[in-house]
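S.K.: Here's my sequence, what's the structure:
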Amino acid sequence: MALVRWNPYGEFDALRRQMDRLFEDVTEHGGLDTRNWNPAVEMQDKGDSIVLKVQLPGLDGKDLDITATREAVTIAGEYRRESEEKKNGLFRSEFFYGSFKRTVGMPVPIQNNNANADFTDGVLTLTLPKVEEAVNRTVKIDLAGETPGLAAAER
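M.R.: Down below sits the predicted model:
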C-alpha cells in the first residue's frame, strides 16, 4: 500500500479551476456586463475650437445620435447583432451589442449651433468652435490710476 501525502492547497487549486470555468461560461454566453461600455474619446484644444474624436468601429453614421449643449456633447448609438442565420458555427462572441450613451464635458463653453461632424473609418470627429469669450485672447491691462490715451503732460 502506497502512502499519499495530502496537500491542502490542491483543494484550493481545484476550486479555482472550477470558478474559472464557471466565469468563462457566464461571460461566453452573454453574462458579461456591457451596460457600462463607453467608446474611447480623445479631445484636443485647437485654439479657437475643441476637436473631439470618438472611436466607434463597426457602426454606421445612421446608427448615431449626437447632441451638444454649450457645456457637453452626448453621443448615443446602438450596436446591432447580425441576423440569426449568420451565427452558424459561432462558438464565442465578446463583441458588444446593445445601446450606449457617452456624455463628454467640455473644458470651455462651445458654440453648439456651429459644430461640424465627420464620420470616417469608425472614427467620429467633432469640431466644436469655442464661444468668443472662451477663445484665448491677449489684451493690454492698464495700471490702476493711469488713464489710457492721455499724454504724460495731461496727467
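S.K.: Going by C-alpha atoms from here, please, whenever you check contacts or count neighbours.
M.R.: Fine.
S.K.: What about residue 121, how many residues nearby?
M.R.: Number of residues near residue 121 (other CA atoms under 10 Å) recorded here: 11.
S.K.: oh, I was asking about residue 110
M.R.: Applying other CA under 10 Å, we find 27 residues neighbouring residue 110.
S.K.: ok, now residue 131?
M.R.: The tally of other residues near residue 131 (other CA under 10 Å) stands at 16.
S.K.: so it sits right up against residue 109, yeah?
M.R.: Yes - using CA atoms under 8 Å, residue 131 is in contact with residue 109, at 5.9 Å.
S.K.: all helices of the chain, in order?
M.R.: Under the criterion DSSP state H, the chain contains helices at 8-28.
S.K.: can you give me the strands for the chain?
M.R.: Assigned by DSSP state E, the strands in the chain fall at 41-45, 49-55, 64-68, 72-79, 98-105, 116-120, 123-129.
S.K.: For the fourth one, name the packing helices and strands.
M.R.: Translated: strand 72-79. Where contact means 3 or more CA pairs under 8 Å, 6 or more residues apart in numbering; DSSP states H and E, strand 72-79 is packed against strand 64-68, strand 98-105.
S.K.: With the third one instead?
M.R.: Under the contact criterion of 3+ CA pairs under 8 Å, 6+ apart, the helices and strands touching strand 64-68 comprise strand 72-79.
S.K.: what residues does the strand it packs on touch?
M.R.: For strand 72-79, contacts defined as CA atoms under 8 Å, 6 or more residues apart in numbering pick out 59, 63-68, 96-106.
S.K.: mind listing what's buried in it?
M.R.: For strand 72-79, a neighbour-count test (16 or more other CA atoms under 10 Å) marks 72-73, 75-79 as buried.
S.K.: Next, the structure of the following sequence, for comparison with the previous one:
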Amino acid sequence: MAKLARWQPFATDLDRWFDEVDRAFDRMLARFFRDLRWDWDRGRQWLPPMEVAETADAYIVRLEVPGVRPEDIEVTLQDGVLTVRGKRERHDEQKGETYHLVERAYGEFVRSLELPGTVKEDAIEATYKDGILELRLPKSEESKPRRIAVKAA
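M.R.: So this is what the prediction gives:
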C-alpha cells in the first residue's frame, strides 16, 4: 500500500536553500581554517605577508619571505587552491647570548588561497628575488573576460 505524504510546495525549495547555506558555511570555514596550522614549537605560526593582483592575462601572487631559501619553498596547485609552504630556519643564534627582544619569526609557514578562476597550470612561473616570492599564474582562456556585443532588436 502506498503511503501518502502531505504536499508542501515550499519544503523542497526551503530544504535546498538551507542545504546551500550549510555548504557555503562549510566552504567558508574550510578556507579560514586551512591557514591555521599550529606551530607547537613557537606557540604561533609564521604567516608571511601576501598580496594577490590580477591583470587581464594573469593572477600575480607575491609573498614576503626574506631569509627563506628558494629550495625550502614548495608551491602546489590542486583543485583551484594555490598553496605555498616553506620554512625559515634560525641560523644566527650564538651560544651565550640572551635575547631581550625577538621580533623575527622562524619555522614553517603555509599560505593557501582559492584562485578566482582557472589557470594554465603548465605555464605557472615562480621567481624569488630580494626576499620576495612572485608567482605568475596565466589565466586560461575561459577565465579571461570577454566583451559581448549588444545588438539592437
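S.K.: returning to what we had before: can you say which of the helices and strands packed on strand 72-79 of the first structure is nearest to residue 8 of the first structure?
M.R.: Comparing these against residue 8 of the first structure with CA to CA, the closest turns out to be strand 98-105 (44.7 Å).
S.K.: against the second structure, where does the closest one fall?
M.R.: Using TM-score structural alignment, strand 98-105 of the first structure lines up with residues 107-114 of the second structure.
S.K.: superposed on the first structure, where does that stretch end up, distance-wise?
M.R.: Overlaying the first structure shows stretch 107-114 of the second structure at a mean distance of 1.2 Å from the equivalent residues (mean CA distance after the TM-score superposition for the first structure).
S.K.: Just tell me the aligned range of stretch 40-51 of the first structure in the second structure.
M.R.: Aligned by TM-score structural alignment, stretch 40-51 of the first structure corresponds to residues 49-60 of the second structure.
S.K.: what's that stretch in contact with?
M.R.: Taking CA under 8 Å, 6+ apart as the rule, stretch 49-60 of the second structure contacts 61-64, 119, 134-139, 144-145.
S.K.: Now that stretch: buried residues?
M.R.: The neighbour-count criterion (16+ other CA under 10 Å) identifies 57-60 as the buried residues of stretch 49-60 of the second structure.
S.K.: between the residues you listed, which is nearest residue 21 of the second structure?
M.R.: In terms of CA to CA, no member of the buried residues of stretch 49-60 of the second structure lies closer to residue 21 of the second structure than residue 59, at 28.7 Å.
S.K.: Tell me how far the closest one lies from residue 138 of the second structure.
M.R.: Going from residue 59 of the second structure to residue 138 of the second structure by CA to CA, to the nearest Å gives 6 Å.
S.K.: and what of residue 74 of the second structure?
M.R.: Counting by CA to CA, the gap from residue 74 of the second structure to residue 138 of the second structure is 19 Å.
S.K.: and what of residue 76 of the second structure?
M.R.: For residue 76 of the second structure, the distance to residue 138 of the second structure - CA to CA - is 15 Å.
S.K.: With residue 72 of the second structure instead?
M.R.: Counting by CA to CA, the gap from residue 72 of the second structure to residue 138 of the second structure is 24 Å.
S.K.: And residue 126 of the second structure, by the same measure?
M.R.: Distance from residue 126 of the second structure to residue 138 of the second structure, counting by CA to CA: 12 Å.
S.K.: what about these two, which has more around it?
M.R.: Counted by other CA under 10 Å, residue 126 of the second structure and residue 138 do not tie: residue 138 has more neighbours, with 23 against 15.
S.K.: what do we get in the first structure for the more buried one?
M.R.: Aligning on TM-score structural alignment places residue 138 of the second structure opposite residue 129 in the first structure.
S.K.: can you tell me which residues contact the residue nearest the centre of the second structure?
M.R.: For the second structure, the residue sitting closest to the mean C-alpha position, by CA atoms, centre = their mean, is residue 113 at 1.2 Å. Neighbouring residues of residue 113 of the second structure by CA under 8 Å, 6+ apart: 31, 81-83.
S.K.: In JSON lines, list the contacts of stretch 49-60 of the second structure along with distance to residue 153 of the second structure.
M.R.: Below are the contacts of stretch 49-60 of the second structure laid out as JSON lines (distance: CA to CA, whole Å):
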{"residue": "61", "distance to residue 153 of the second structure": "44"}
{"residue": "62", "distance to residue 153 of the second structure": "47"}
{"residue": "63", "distance to residue 153 of the second structure": "50"}
{"residue": "64", "distance to residue 153 of the second structure": "53"}
{"residue": "119", "distance to residue 153 of the second structure": "36"}
{"residue": "134", "distance to residue 153 of the second structure": "48"}
{"residue": "135", "distance to residue 153 of the second structure": "45"}
{"residue": "136", "distance to residue 153 of the second structure": "42"}
{"residue": "137", "distance to residue 153 of the second structure": "40"}
{"residue": "138", "distance to residue 153 of the second structure": "37"}
{"residue": "139", "distance to residue 153 of the second structure": "34"}
{"residue": "144", "distance to residue 153 of the second structure": "28"}
{"residue": "145", "distance to residue 153 of the second structure": "25"}
